[in-house]
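Q: coords below, sequence missing:
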């Protein structure tokens, strides 16, 4: 069984719906042997990253940058996971608004 970690910031209804759609897609019946879970970025830990086999990150676009919550996730998890997770399969989606 593989683990897919979804770290997505969802401060609004639309961003929550996006995160739920990603989770639902990852849990599609045609996808076997994958356990997917969504963890908000302020709750995600280096241990979550170290335990996963792939990661999807979701963020709002704030002044042409990722959300502060996702940046906080990177700040806390980058160095503890750097050596162990090089080459980790990943994807990113951005909920862009005004200038995205």
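A: Looks like it arrived, so ask away. These figures come from a predicted structure and were not determined experimentally. Numbers count the residues shown, from 1 in each chain.
Q: C-alpha only now, for contacts and for neighbours.
A: OK.
Q: residues making contact with the strand of greatest length in the chain?
A: Secondary structure of the chain per DSSP state E: the longest strand is strand 54-62. For strand 54-62, the external contacting residues (CA atoms under 8 Å, 6 or more residues apart in numbering) are 3-10, 15, 19, 49, 66-67, 70, 88-97, 100.
Q: below is an additional structure, to be compared with the one above:
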């Protein structure tokens, strides 16, 4: 019996649009990757034990005043030291729902993930500007790529 790999999605979803993005990401991750167990957890509910149990991670945040959401920052504050050593090299991906350009948000998240020594496995997905239904497809593809990569042992 094979051991299933764990993909943890930590996503801040304060609106129906951001919830739709997370749902699409989850749906994509649950497609064609039978060896992967996917969990979606809100940043304020996720803790070190969730990260320690994960084989890969997808982070989702809104752009708030040019920064990540306070909820995602709180998540990082709580998991940083317990996960610093044991999770070095953890593969992760990031998506940002940005009303503007998302650059400050991306920089803030990447500063913390660099400190954690996590490994970005693709460029961040930044859903910029007014909400576009294409964002849903992009998030679905991100979820699918992460799960399939984890299932295949590529990431």
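A: Yep, it's here. The structure presented is a predicted model; accordingly, all values stated were derived computationally and were not measured.
Q: TM-score them against each other, please.
A: TM-score for the superposed chains, counting by TM-score structural alignment, normalised by the length of structure 1: 0.96, backed by 99 aligned residues with a CA RMSD of 0.8 Å.
Q: mind listing which of the contacts of strand 54-62 of structure 1 are in helices?
A: Among the contacts of strand 54-62 of structure 1, the members found in helices (DSSP state H) are 15, 19, 49, 70.
Q: residues contacting the second one?
A: Read it as residue 19 of structure 1. Residue 19 of structure 1 touches 8, 10, 38, 58, counting by CA under 8 Å, 6+ apart.
Q: show me the residues you listed that map onto strands.
A: Within those, residues falling in strands by DSSP E are 8, 38, 58.
Q: does residue 119 of structure 2 touch residue 87 like I think?
A: No - assessed by CA atoms under 8 Å, residue 119 of structure 2 is found out of contact with residue 87, at 10.1 Å.
Q: quick one: residue 111 of structure 2 from residue 141 of structure 2, how far?
A: 25 Å (CA to CA, to the nearest Å).
Q: what's the answer for residue 44 of structure 2, then?
A: Distance from residue 44 of structure 2 to residue 141 of structure 2, by CA to CA: 25 Å.
Q: neighbouring contacts of the longest helix along structure 2?
A: In structure 2, assigned by DSSP H, the helix with the most residues is helix 134-152. By CA under 8 Å, 6+ apart, the surrounding residues in contact with helix 134-152 of structure 2 are 5, 7, 20-22, 24-36, 55-56, 93, 95, 125, 127, 155.
Q: how about stretch 33-52 of structure 1?
A: Everything outside stretch 33-52 of structure 1 that qualifies as a contact, by CA under 8 Å, 6+ apart, is 1-10, 19, 23, 26-27, 55, 69-70, 72-73, 76-78, 80-81, 84-85.
Q: thinking again about what came up before, which of the ones in strands among the contacts of residue 19 of structure 1 tops the neighbour count?
A: Taking other CA atoms under 10 Å as the neighbour criterion, residue 8 ranks highest of these with 29 neighbours.
Q: isn't it right up against residue 70?
A: Yes - between residue 8 of structure 1 and residue 70 there is a contact under CA under 8 Å: 7.5 Å.
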